[in-house]
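A.B. asks: After the sequence you'll find the predicted model.
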Amino acid sequence: MSVDRPSSPDAPLLELRGIHKHFGAARALAGVHFSLRRGEIHALCGENGAGKSTLMKIIDGIHQPSAGDIVLEGEKVVIDGPAHAMRLGIGLVHQEIALCGDATVAENIFMHEVAGGAGAWMDYAALNERASRVLAKLGQDLAPHRRVDELPICQQQLVEIAKALTLDCKVLILDEPTAALTELESAALFRVLHDLKAQGIGIIYISHRMAEIFTHCDRATVLRDGRDALCAPIADVSPDVLVRAMVGRDLGNYFPPKAAPGADAVPLLEVLDIGDGECVHGISFSLRQGEVLGIAGLMGAGRTELAEMVCGLRRTRRGSVRLNGRPLTIGQYGDALRHGIAYLSEDRKAAGVFLEMSVAQNISAMASERVSSRWGLLRRSAERSLGEQLSEQLGIKSAGTSCEVASLSGGNQQKVAIAKLLATNPAVMLMDEPTRGVDVGAKSEIHHLLRELAHQGVGVVVISSELPEIIGLCDRALVIREGLVAGEVPAHEMSEEGLLRLASGLVAKELMNV
């Protein structure tokens, strides 16, 4: 069935009318209305579990609505799968990266051509050249012949975005595209998005980052509990109004008050001239008990590699680590855990949680001694009790601690990963992108949790690509550039421009053009 195409240039490019979606007895969407105009960047906001990803998967044909209509360019359509959506001009960049790890960067970017049967006759030199041009638009010079599984998560995200840019889209959906990107990489992406907007492409932009929404988006729709709670031009709302619509309450102080120890406090953790000869070339820093130390830097600067060396996940070729003044020998991660140093990976899916295991099993996975008898037998009641205790402390939303982690939203999966570390009673926590892919309410909860841990005497290191998070949460910031310390900034001197200047080596005039 079709309807007459509207003639008005302001008529919606895409409309969702009364969309319902149930998964068994669980209701994910309840009568959602949404519209997208040509040449518009439309923000879709909401807490984790509000229904954003489900709605986008319905537009992409991954899920079928239980009720309601999809209208594309004035014509009612039934989208029976992602390939059909692509033919209709709809492209989706998923929050969870969905690339082929054993294929090259270029093959992934043009997978729709390679998978179409042309692979045997493909001119790979030309394919690599085309891939390089697409990546250049995003400010990247990745080698197009590299296998994707050799890349860090941030570069995989850029390949995912580049892949979407090669499609002839009328509608482009981006689900948390900058979650793994630094400020400079995000700026390059937004330049591309504004070019697409000028060409009349409609862009649905899902993000938890308020600064991005208010800088780049034209309208915002908020989902809460599977319903559309607000739709308004960005010019007509404030961040507080948007957040209140998302969470149904005022968040109060988004960042907790800082209470760093004095400069003369005894160091808890000391990292001395550590390096691996590849990504890190001799970095020293100290962490005081009760302090939240931020580590900033661009993609590839060596932030993650530094944390991995400190906790035994990466081989070191120089330097040493001290805890409470005592030299440590850390050959593997188990050694670090025994000494009280825990690490949260930036890649939640691959190294943060066990998706097919329960919430309780995940939380107790690295603290077996807390849930085992003296004969080494698992005590299910202790496992359940520990899971319930930390689930309550972190506000994990689930159907119970016996449910699989795979059934949780991304934000709640992240909370499970953090609870898993807390179960080990660490003295030092190295947190690599602790709020990546987490909604605004959960972010604030995690920020307050980290500050509370600091109040209890835990040393907390936060690696983050979000400069507002570094500035709002941390007592000091260490900026890494090309495997070396580019600068150390106390809380009262932090600014986005100053941190970015140290991270990139740019002068102030150049920063104005980023």
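C.D. replies: That came through, no problem. Numbers count the residues shown, from 1 in each chain.
A.B. asks: drop to CA atoms for contacts and neighbour counts, all remaining ones
C.D. replies: Will do.
A.B. asks: And residue 341, how far from residue 199?
C.D. replies: According to Cα to Cα, to the nearest Å, residue 341 and residue 199 sit 51 Å apart.
A.B. asks: If you could redo that for residue 226, that was the one I meant.
C.D. replies: Distance, residue 226 to residue 199, using Cα to Cα: 32 Å.
A.B. asks: Among those two, which residue is more densely surrounded?
C.D. replies: Looking at residue 226 and residue 199 with other Cα atoms under 10 Å, you find the greater number of neighbours at residue 226, namely 23 against 12.
A.B. asks: Quick one: neighbours of residue 126, just the number.
C.D. replies: Neighbours of residue 126 (other Cα under 10 Å): 11.
A.B. asks: With residue 508 instead?
C.D. replies: Residue 508: 12 neighbours (other Cα under 10 Å).
A.B. asks: Alongside the first one, take a look at this:
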Amino acid sequence: MSQPDASAVLTLKDVEKTFGPVVALKRMSLTVRPGRVHTLLGENGAGKSTLMKILAGVHAPSAGTITLEGRPFVPLSPQDAAARGLAIVFQELSLCNNLTVAENILATREPAVAGFISDRKLIARARQLVEELGLPVSVTARVADLSIAQRQLVEIAKGLSHDAKVVIFDEPTSSLSDSEAEILFRIIGRLKAQGKAVIYISHRMEEIMRLSDDITVIRDGEYITTVEARETTIDHLIALMVGRRMDEIYPPRIGDGPKLHVAPVLAVKGLTRMGDFEDVSFDLHAGEILGVFGLVGSGRSEVMNALFGMRRASGEIRLDGKPATIGSATEAIRHGIGFVTENRKEQGLVLSHALRPNISMAALPRFSAKGFLKPRDECAEARAEVARLAIRTNSIETITGTLSGGNQQKVVLAKWLATHPRVLILDEPTRGVDVGAKFEIYRIIRQLAAEGTAILMVSSELPEVLGLSDRVMVMSEGQVKTITPREELTPERVMSFATGGQK
């Protein structure tokens, strides 16, 4: 699609970026116009993050030209980029957990009186911004006390606290519920009305088609094409993005499915934690995928944390018919429970370590004898899981933090599969990964179920819950509203339960 440069606020022409012999971007071109949402679409590892870091001043381009409002634009730092009119809301949170919401939003720009920071003005300015944006967070709350979704909203407020001509959103809805995402969509609509240019990065195809005016597809670090959203389809975009058609996003069930008439592997009765959830009861069978859906605040993740021993709760838990006391993650692992948390960066991985220790860390007793590690067994397991999950890496000694988001998520899965779990809890298993990596993770989940693993899958994406689950448990305000076979549910019925509209 041809776009006249005269109408552009931001242009990139033949931008390249190399890291030694590695070419991360090549011949990248982009034309972004005011008052429009320009989506950047590509698989994990396609070069989106590198491009965003160049625009934010984290990296300098190796070749090519960038202009902002017709003037050369090569920022020296994120602060320089913001000062020149480009704001970015990163997917990976850049907040200080020990500071308040207000202190994070206005970090390095705190209002001062006589050389001292004015807390009163700081709180007032942050509160004004939060209220204008309609965000349900308190500016005096400590970030460490907020949920992941609330932290993402604070990250958005921090990015929008700058007076920007171009605003970049990098996976802003990856940890937001539908209601919180609607807040963001209203904000984006307001930015468009003000004549701001918005660059949007997301893997959620439905929201891309809803929000976008223009869509640029990149693959393997290279520009593929730009199309208008109204002139394309999701199937066409996926084919452009991954270089192949994916007729079935959700792989079919393998085999006959779970035997719900036999005794359950996991039975939970009356699980209660005051203030979080109450009287949660359900059964989980071998080979079953039990989807768990609920809006933020429904208590779904808190229940998963309690089952894994990370939160104290009353009630009864039985494994294979026998009472189980799970007071810690170590005891949960000993009972054969694995837990892929929603926050892989802080709770799932040690990003500065290689794949090998990340994969083996939860199952070290399997790779040790008399207190000594058996490196040969550890390496063999790591290589086997890398091959099994198709993790894209040159070596099991590659630093995990250098992998794409989709491959990092597979490493988290590999870590728990190395423990040979009987029950596997998946909390947002595809958060922040592209459609190609999602398909591979779905395939893995299906295969695990076919092998007899009992799977609890929490997801904020309703199509994902309905596309993979055998039964669906819907939670609202800390209570289970229904446990229903997937075939008997529609998106509308699930949302009715989740919002308390049905009993």
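C.D. replies: Cool, got the structure. Since the structure is predicted, the reported quantities are computational estimates derived from the model, not experimental observations.
A.B. asks: Kindly provide the TM-score of these chains.
C.D. replies: Superposed pair, TM-score by TM-score structural alignment, normalised by the length of structure 2: 0.95. Supporting alignment: 498 aligned residues with a Cα RMSD of 1.9 Å.
A.B. asks: contacting residues for residue 423 of structure 1?
C.D. replies: The contact partners of residue 423 of structure 1, by Cα atoms under 8 Å, 6 or more residues apart in numbering, come to 363, 364, 366, 367, 386, 390.
A.B. asks: Residue in structure 2 paired with the first one?
C.D. replies: This points to residue 363 of structure 1. Under the alignment by TM-score structural alignment, residue 363 of structure 1 pairs with residue 359 in structure 2.
A.B. asks: host element of the nearest residue to that match once chain neighbours are set aside?
C.D. replies: Nearest residue to residue 359 of structure 2, sequence neighbours excluded (Cα to Cα, 6 or more residues apart in numbering): residue 415, at 4.0 Å. Using DSSP states H and E, residue 415 of structure 2 maps to helix 405-417.
A.B. asks: I'd say residue 485 of structure 1 and residue 477 touch.
C.D. replies: No - applying Cα atoms under 8 Å, one finds residue 485 of structure 1 not in contact with residue 477, separated by 10.6 Å.
A.B. asks: picking that back up, what is the neighbour count of the alignment partner in structure 1 of the residue nearest to residue 359 of structure 2?
C.D. replies: Under the alignment (TM-score structural alignment), residue 415 of structure 2 maps onto residue 420 of structure 1. If you count neighbours by other Cα under 10 Å, residue 420 of structure 1 ends up with 26.
A.B. asks: on that earlier part again, so how do I select the buried members of the contacts of residue 423 of structure 1 in PyMOL?
C.D. replies: Entered in PyMOL, the line below selects the buried ones among those, by 16 or more other Cα atoms under 10 Å:
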select buried, resi 363+364+366+367+386+390
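A.B. asks: out of the contacts of residue 423 of structure 1, which one sits closest to residue 146 of structure 1?
C.D. replies: residue 366 (34.3 Å; Cα to Cα).
A.B. asks: that older thread, name the helices or strands packed onto the next helix or strand after the helix holding residue 415 of structure 2?
C.D. replies: Note on helix 405-417 of structure 2: by DSSP H and E, the next helix or strand toward the C-terminus is strand 423-427. Where contact means 3 or more Cα pairs under 8 Å, 6 or more residues apart in numbering; DSSP states H and E, strand 423-427 of structure 2 is packed against helix 300-307, strand 337-340, strand 454-458.
A.B. asks: Select, out of those, the one closest to residue 37 of structure 2.
C.D. replies: strand 454-458 (30.4 Å).
A.B. asks: which residue numbers in structure 1 go with the helix or strand following the closest one?
C.D. replies: With elements assigned by DSSP H and E, the helix or strand that comes after strand 454-458 of structure 2 is helix 462-468. Under TM-score structural alignment, helix 462-468 of structure 2 corresponds to residues 467-473 of structure 1.
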